[in-house]
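In: sequence? don't have it. structure:
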């Protein structure tokens, strides 16, 4: 029986053979938007992702006084910086908005109010807000909703934070640091730092914008005061959004190609190549595309996903369909994402008859035959796509609120249907 607000995850009749073209990276798009908004002149973004998270960033920057206009192709954006002023910002569920924009708001003249979806009000923000207070910002509140009283400038200096909950705390401070009067030095002290590739992405993009970042000492980053150079950014395809489609090849014994896959990138999603290879699939470059071919049998694996935690829902779905147990480690920080992803994955896999157990820092999954049922998304886009992967092999899976995939990938259902049908899927705005 179909449940209200659910999508019947389709099953292919034969191994999938498809080409899937994907839109731009959310992580790169939102970093480029912030840097363009603070630059010394106009910038153009080509191939920008248009999704709920990126549109929330665009709307927020517009509210602060940045002029952002679309070309005929809405993935091309012209960004003209302007004086930053008072605003009200809707963060939705976008971690990049709620963590990258408070430092920008500190440079505005006037009060900037932040709020977001109900689920976002439990997301940890004290680290970034306390860090900003240490750099001279006037902030009221520690979670959404909160208020930044902008004074038009911030002194900056040195601050020590515990960023073990999210690498976005470091990136949020670094992206704006060159506009602080003294620049900024960020020190991380505390638990293990997750998602280092995202920090490396931030540093790489700052350097492309003419900002020197001293990262010579572990867990310490220094950005001097300097103008941020305007850059015409060309956005790579979103490799994390590609992972469910490549996983589809792995679980059906089929072949899926994703064009324009970069040979060198700071995107954590590129690690899916190693994950799938270790599980028995074959991944190779074919011209400008990455092509994955699935194995006859999918093997479990023991893997540390600390730096690529966003891939966990995809890997957990693969592990539940493998033929041997898996241990996913280093991902305790996922308890503070859109939802508690470890608890959510455990609950949903077990509700289908699976065998998943939370550990101190991850998940242990023993494959057993699964049955159909409702797969809850928890308003989490990556939970929804994990349900779609399971539905390729398990009949009768209903993914609740699959529309939440619009957070980073509008048109997901159409892309998925095209992939299963063997049609070339993509060019989604």
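Out: Cool, the structure landed. These numbers were taken from a predicted model, which means no experiment stands behind them.
In: C-alpha only now, for contacts and for neighbours.
Out: Will do.
In: look up how far residue 99 lies from residue 211.
Out: The spacing between residue 211 and residue 99, counted by Cα to Cα, to the nearest Å, is 20 Å.
In: if I read this right, residue 71 contacts residue 77, doesn't it?
Out: Yes: between residue 71 and residue 77 there is a contact under Cα atoms under 8 Å: 6.3 Å.
In: those two: which is more packed in?
Out: Using other Cα atoms under 10 Å, the more surrounded residue of residue 71 and residue 77 is residue 77, with 22 against 11.
In: that one reaches residue 58, doesn't it?
Out: No: the pair residue 77 / residue 58 is not scored as a contact, 9.7 Å apart, by Cα under 8 Å.
In: which residues do the two both contact?
Out: Here residue 77 and residue 58 share the contacting residues residue 68, scored by Cα atoms under 8 Å, 6 or more residues apart in numbering.
In: what's the helix or strand harbouring residue 171 packed up against?
Out: Element membership of residue 171, judged by DSSP states H and E, is helix 168-177. On a contact count with 3 or more Cα pairs under 8 Å, 6 or more residues apart in numbering; DSSP states H and E, helix 168-177 meets helix 26-37, helix 95-106, helix 126-134, strand 184-188, helix 196-208.
In: please repeat the previous calculation with a cut-off of 7 Å.
Out: Here helix 168-177 touches helix 95-106, going by 3 or more Cα pairs under 7 Å, 6 or more residues apart in numbering; DSSP states H and E.
In: and for the helix it packs on, what's in contact with it?
Out: The contact list for helix 95-106 (Cα atoms under 7 Å, 6 or more residues apart in numbering) reads 57, 91, 112, 128, 132, 137, 148-154, 168-169, 172-173, 176.
In: one more time with 6 Å, if that's ok
Out: With contacts defined as Cα atoms under 6 Å, 6 or more residues apart in numbering, helix 95-106 is touched by 57, 91, 137, 150, 172.
In: and for stretch 49-59?
Out: By Cα under 6 Å, 6+ apart, the surrounding residues in contact with stretch 49-59 are 23-24, 26, 94, 97, 406-408, 410.
In: what's the most distant pair in those residues?
Out: 23 and 97 (19.6 Å; Cα to Cα).
In: sorry, back to before: which one of the contacts of stretch 49-59 sits closest to residue 416?
Out: Nearest to residue 416 among the contacts of stretch 49-59, counting by Cα to Cα, is residue 410 at 11.4 Å.
In: switch the contacts of helix 95-106 over to CSV; also include neighbour count, distance to residue 285 and secondary structure.
Out: Formatted as CSV, those follow (neighbours: other Cα atoms under 10 Å; distance: Cα to Cα, whole Å; DSSP: H, G, I helix; E, B strand; the rest coil):
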residue, neighbour count, distance to residue 285, secondary structure
57, 27, 33, helix
91, 25, 37, coil
137, 24, 47, coil
150, 24, 48, strand
172, 25, 34, helix
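In: what would the residues you listed look like in JSON lines with distance to residue 190?
Out: Output for these, formatted as JSON lines (distance: Cα to Cα, whole Å):
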{"residue": "57", "distance to residue 190": "29"}
{"residue": "91", "distance to residue 190": "27"}
{"residue": "137", "distance to residue 190": "23"}
{"residue": "150", "distance to residue 190": "29"}
{"residue": "172", "distance to residue 190": "18"}
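In: hold the first one in mind and look at this next one:
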């Protein structure tokens, strides 16, 4: 374990080529869909990180063969169903794995416990449990957070299920991915108009379709899923857009040119929307709506610290229920960089911006707490590209989604000790 890393601001623009890891969001969707498909599926371009390894381990517990022929591939062989595990599924703080498997284990014949670490046990899952109960699936989470107990019955019922997706689009995706195992068509409907990141539901539907599902969007808030089950397939996973935002921001902060192998406009993941705002730096707009690119907000907020004018982030209430309360964490750590630099205003974040911070000789002496949150660590490392004294505590937490992050910065000429 590395206690801390100190970043020395480079005296040159960052220039070079860095290949981001595969998308965590797509990798964990593809792993689950391959596990539910009869036959052998080959997933290439995949992310190998703590979160995806936890998902793969849970699938192995349920009788699925998951092989790893190289650093960016999984080969998944399944009988087309999940077997009851002998022990609880322990998924750390992997939100996608916990939410997706909470619905998927309803397809098991027997009782399954889905659990996580202490941080995961503070993240809400009540709306998904309520939705499962409405389908006749016995599920309970006494605290409203994991652990969740699900009594699987080998299928997913039929009819209509309503879900409040306001806290997390992952609830909606979880229901959609299990729905092809219905006894008849299943309509998945939002109870309100709000969905924290609709683009991630689009990713889910696209992946489901690739594995043979039939999904029809009946209206803005309702999807119909036919009882087709899944077919094994070979599936290519695109690079992670959230990871790409750090490299785009590093390029913008240093006036560099970093080739990540994929044009900004070629990504299908919602966080790629951040590219438009990064292009505007140092003249980012006064207000940025982060509702549809939530994992990119920490990147944009640190970039905003060096912007010419203040930036207010709105539509980000759900950042409070991520790996940590990211609104509070970002504000607290920006204020370590310079007192008064940021403030929480309700569920909004105001970054007051100070271009004078961009001074390598300035010694901030800021030891950045990362709250076991990979995105806090990676985004605040960007501040160290423009000012001295930035030290990242618990840097190993980046292993959740981007184990090679520090090596990527070093490859561009950043001195990290």
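Out: It's in. Small disclaimer: the values here were computed from a predicted structure and weren't measured.
In: TM-score for these two?
Out: The TM-score (TM-score structural alignment, normalised by the length of structure 2) is 0.92; 401 aligned residues with a Cα RMSD of 1.8 Å.
In: hmm, back to that, which bit of structure 2 covers the helix holding residue 171 of structure 1?
Out: Under the alignment (TM-score structural alignment), helix 168-177 of structure 1 falls on residues 170-179 in structure 2.
In: what does the matching stretch contact?
Out: 100, 103-104, 128, 201.
In: same thing but at 7 Å, please
Out: Applying Cα under 7 Å, 6+ apart, the set of residues contacting stretch 170-179 of structure 2 is 96, 99-100, 103-104, 128, 156, 163, 165, 186, 188, 201, 204, 208, 225.
In: picking that back up, report the mean deviation for the helix holding residue 171 of structure 1 after fitting onto structure 2.
Out: In the superposition against structure 2, helix 168-177 of structure 1 averages 0.7 Å from its aligned positions (mean Cα distance after the TM-score superposition for structure 1).
In: roughly how far out does that helix sit from the chain middle?
Out: Relative to its parent chain, helix 168-177 of structure 1 has a centroid offset of 16 Å by Cα atoms, centre = their mean, to the nearest Å.
In: one more: stretch 176-185 of structure 1?
Out: So, by Cα atoms, centre = their mean, the centroid of stretch 176-185 of structure 1 is 25 Å from its chain's centroid.
In: can you list the buried residues in it?
Out: For stretch 176-185 of structure 1, burial by neighbour count (16 or more other Cα atoms under 10 Å) applies to 176-180, 182-185.
In: of all pairs in these, which one is the farthest apart?
Out: Farthest-apart pair in the buried residues of stretch 176-185 of structure 1 is 179 and 185; separation 12.8 Å (Cα to Cα).
In: what sits in contact with each of those two?
Out: In contact with both residue 179 of structure 1 and residue 185: no residue, using Cα under 7 Å, 6+ apart.
In: and the helices in structure 1?
Out: 26-37, 52-64, 95-106, 126-134, 168-177, 196-208, 239-252, 272-278, 312-321, 341-351, 381-391, 412-421 (DSSP state H).
In: what helices or strands is the longest one leaning on?
Out: When you say that, I think you mean helix 239-252 of structure 1. Contacts defined by 3+ Cα pairs under 7 Å, 6+ apart place helix 239-252 of structure 1 against strand 255-258, strand 289-293, helix 381-391.
In: in structure 2, what range does the last one match?
Out: The alignment of helix 381-391 of structure 1 onto structure 2 (TM-score structural alignment) covers residues 374-384.
In: hang on, the earlier thing: show me which pair in the contacts of helix 95-106 of structure 1 is furthest apart.
Out: 57 and 137, at 21.0 Å, using Cα to Cα across the contacts of helix 95-106 of structure 1.
In: and residue 268 of structure 1? What does it align with in structure 2?
Out: So, by TM-score structural alignment, residue 268 of structure 1 is matched to residue 270.
In: state the distance from that match to residue 256 of structure 2.
Out: For residue 270 of structure 2 relative to residue 256 of structure 2 (Cα to Cα), the value is 24 Å.
In: what is the burial count for the residue nearest to residue 371 of structure 2 when sequence neighbours are not counted?
Out: Excluding the flanking residues, the one nearest residue 371 of structure 2 by Cα to Cα, 6 or more residues apart in numbering is residue 324, at 6.6 Å. By other Cα under 10 Å, the residues close to residue 324 of structure 2 number 21.
In: swap in residue 418 of structure 1?
Out: Residue 418 of structure 1, neighbours per other Cα under 10 Å, totals 17.
In: again with residue 397 of structure 2
Out: Neighbours of residue 397 of structure 2 using other Cα under 10 Å come to 22.
In: wait, residue 86 of structure 1 touches residue 114, no?
Out: No: with contact defined as Cα atoms under 7 Å, residue 86 of structure 1 does not count as touching residue 114 (11.1 Å).
In: compare the two (neighbour count), which wins?
Out: Taking other Cα under 10 Å, residue 86 of structure 1 and residue 114 do not tie; residue 114 has more neighbours (23 against 18).
In: how about the closest residue to that one other than its chain neighbours, what does it touch?
Out: Excluding its sequence neighbours, the residue lying closest to residue 114 of structure 1 (Cα to Cα, 6+ apart) is residue 89, at 4.9 Å. Listed by Cα under 7 Å, 6+ apart, the contact set of residue 89 of structure 1 reads 60, 113-115.
In: quick one: which of the residues you listed is most hemmed in?
Out: residue 114 (23 neighbours).
In: how many neighbours does residue 386 of structure 2 have?
Out: Per other Cα under 10 Å, the neighbour tally for residue 386 of structure 2 reads 23.
In: that one and residue 9 touch, don't they?
Out: Yes: using Cα under 7 Å, residue 386 of structure 2 makes contact with residue 9 at a distance of 5.5 Å.
In: OK, contacts around the closest residue to residue 185 of structure 2 other than its chain neighbours?
Out: Nearest residue to residue 185 of structure 2, sequence neighbours excluded (Cα to Cα, 6+ apart): residue 226, at 4.5 Å. Residues near residue 226 of structure 2 by Cα under 7 Å, 6+ apart: 180, 184-186, 214-215.
In: kindly reformat the residues you listed as TSV containing distance to residue 123 of structure 2.
Out: Listed next are the contacts of residue 226 of structure 2 as TSV, based on distance: Cα to Cα, whole Å:
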residue	distance to residue 123 of structure 2
180	27
184	32
185	30
186	27
214	31
215	29
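In: gap between the closest residue to residue 282 of structure 1 other than its chain neighbours and residue 276 of structure 1?
Out: The spatial neighbour of residue 282 of structure 1 that comes closest, neighbours along the chain excluded (Cα to Cα, 6+ apart), is residue 293 at 5.1 Å. Distance, residue 293 of structure 1 to residue 276 of structure 1, by Cα to Cα: 9 Å.
In: one more: residue 318 of structure 1?
Out: Noted for residue 318 of structure 1: a distance of 9 Å to residue 276 of structure 1, by Cα to Cα.
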